[in-house]
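# Mind folding the following:
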Amino acid sequence: MLVTFVAGISYWLWWGTSRLPVVDRAPNWTLQNINGQREVFQDLGSRVKLIEFIFLNCPDICPTTTINMVKMQEELKRKQLFGTHVAFVGITFDPERDNPELIKKYANNLMGK
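From the prediction side, this is the model:
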C-alpha cells in the first residue's frame, strides 16, 4: 500500500511539473509576418508559441516586456530550443500604424542591431 501511494505521488509530481496543461487550441489565424507575407498560425506546427501583444507607441510596459522576450529568446537559442521547439509571435494592437518596416526597426533597436 505504501509503495503504491509513493509511486502515485511520484508520478503525479513528475507529470504535473513536466507538462503544461492544454486549455484550448488557438484559432487558426492568418497573420502578416515581419516581411509583409501572410502566415497561417497553425503552420507554426506543434512548437510552443509564446505570444506577445504590443503596439509600438506604447510608452511604458511594452518595451520592458519585449526586452524580457528578447532575453528569453537568447536563452532558448543558447539551449537550441528557439525555432525548433519554441516560436515567438508578436501581434500588434495597432496594425494601421505598426507596419512591417517599423516593427523591424523596433526589433533591431531592442536587439542592439
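# all contacts plus neighbour counts: C-alpha atoms, from now on.
Will do.
# Report how many residues lie close to residue 109.
Other residues within reach of residue 109 by the criterion other CA atoms under 10 Å amount to 10.
# and if you look at residue 101?
11.
# what do you get for residue 51?
So residue 51, with other CA under 10 Å, has 12 neighbours.
# and if you look at residue 2?
Burial of residue 2 is recorded as 7 neighbouring residues (other CA under 10 Å).
# Can you give me the separation between it and residue 63?
To residue 63, residue 2 is 52 Å away according to CA to CA, to the nearest Å.
# I'd say residue 52 and residue 90 touch.
Yes - in this structure, residue 52 is within contact of residue 90 by CA atoms under 8 Å, at 4.8 Å.
# Here is a second sequence; please produce its structure as well for comparison:
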Amino acid sequence: IEAATKTAWATDKGMTIAIGVVTALREARILLPSISTIERASSAGRARARKQAAYALIADLSAEQVHALDQVFDDAGGMSQLASLKTIPVAPRPDHIRQILDRLRQVRKIGISP
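Next up is the predicted model:
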C-alpha cells in the first residue's frame, strides 16, 4: 500500500500505480501476490494519496480560510462541502467548464494563493 501511495502521489492512473506496486515488490524480492491483491493494494494506496493531497492543499490555510471554504457550497448534494469542492467534472462540456470557473472564483475570494 505504501508503494501504491508513493506512486499515486504523482498520478491517478490505475495501471501506473499497479506497476509501482509490482516494481516495489520485485525490488524487495517478494513473490508477487494475485492480481486482485495487487489491485486492492493499488486502490488503497490511491485513496491514501488522495487523502494526503487533500490535507496538503489545506495545510497552510488559516482557520478562517478553512471555515470560508466550508461555507462555499450551501447545497452540496449529500457530500461534505470540501468534498464537493474537490469533485471536479471531467467531461469537456460548456456547463462543466462554467462550474469549474465558478468554483475557482469562489475559492479565489477566500484568498487562497494559486
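# Work out the TM-score between the chains.
Overlay of the two chains. TM-score (TM-score structural alignment, normalised by the length of structure 1): 0.29; 61 aligned residues with a CA RMSD of 5.0 Å.
# Neighbour count: residue 52 and residue 90 of structure 1, which is higher?
Neighbour count, other CA under 10 Å: between residue 52 of structure 1 and residue 90, residue 90 has more, with 18 against 15.
# close enough to count as contact, that one and residue 49?
No - using CA under 8 Å, residue 90 of structure 1 is not in contact with residue 49, being 10.1 Å away.
# So residue 90 of structure 1 belongs to a helix, correct?
No - read with DSSP: H, G, I helix; E, B strand; the rest coil, residue 90 of structure 1 is strand and lies in no helix.
# list the contacts for it?
51-54 (CA atoms under 8 Å, 6 or more residues apart in numbering).
# so can I have JSON lines of those residues showing secondary structure and distance to residue 40 of structure 1?
Formatted as JSON lines, the contacts of residue 90 of structure 1 follow (DSSP: H, G, I helix; E, B strand; the rest coil; distance: CA to CA, whole Å):
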{"residue": "51", "secondary structure": "strand", "distance to residue 40 of structure 1": "14"}
{"residue": "52", "secondary structure": "strand", "distance to residue 40 of structure 1": "17"}
{"residue": "53", "secondary structure": "strand", "distance to residue 40 of structure 1": "17"}
{"residue": "54", "secondary structure": "strand", "distance to residue 40 of structure 1": "19"}
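# quick check, nearest of those to residue 106 of structure 1?
Proximity of the contacts of residue 90 of structure 1 to residue 106 of structure 1 was ranked by CA to CA; the top entry is residue 54 with 11.3 Å.
# how near is the closest one to residue 8 of structure 1?
The gap separating residue 54 of structure 1 from residue 8 of structure 1 is 43 Å, by CA to CA.
# cool, and residue 103 of structure 1?
Distance of residue 103 of structure 1 to residue 8 of structure 1, computed by CA to CA: 49 Å.
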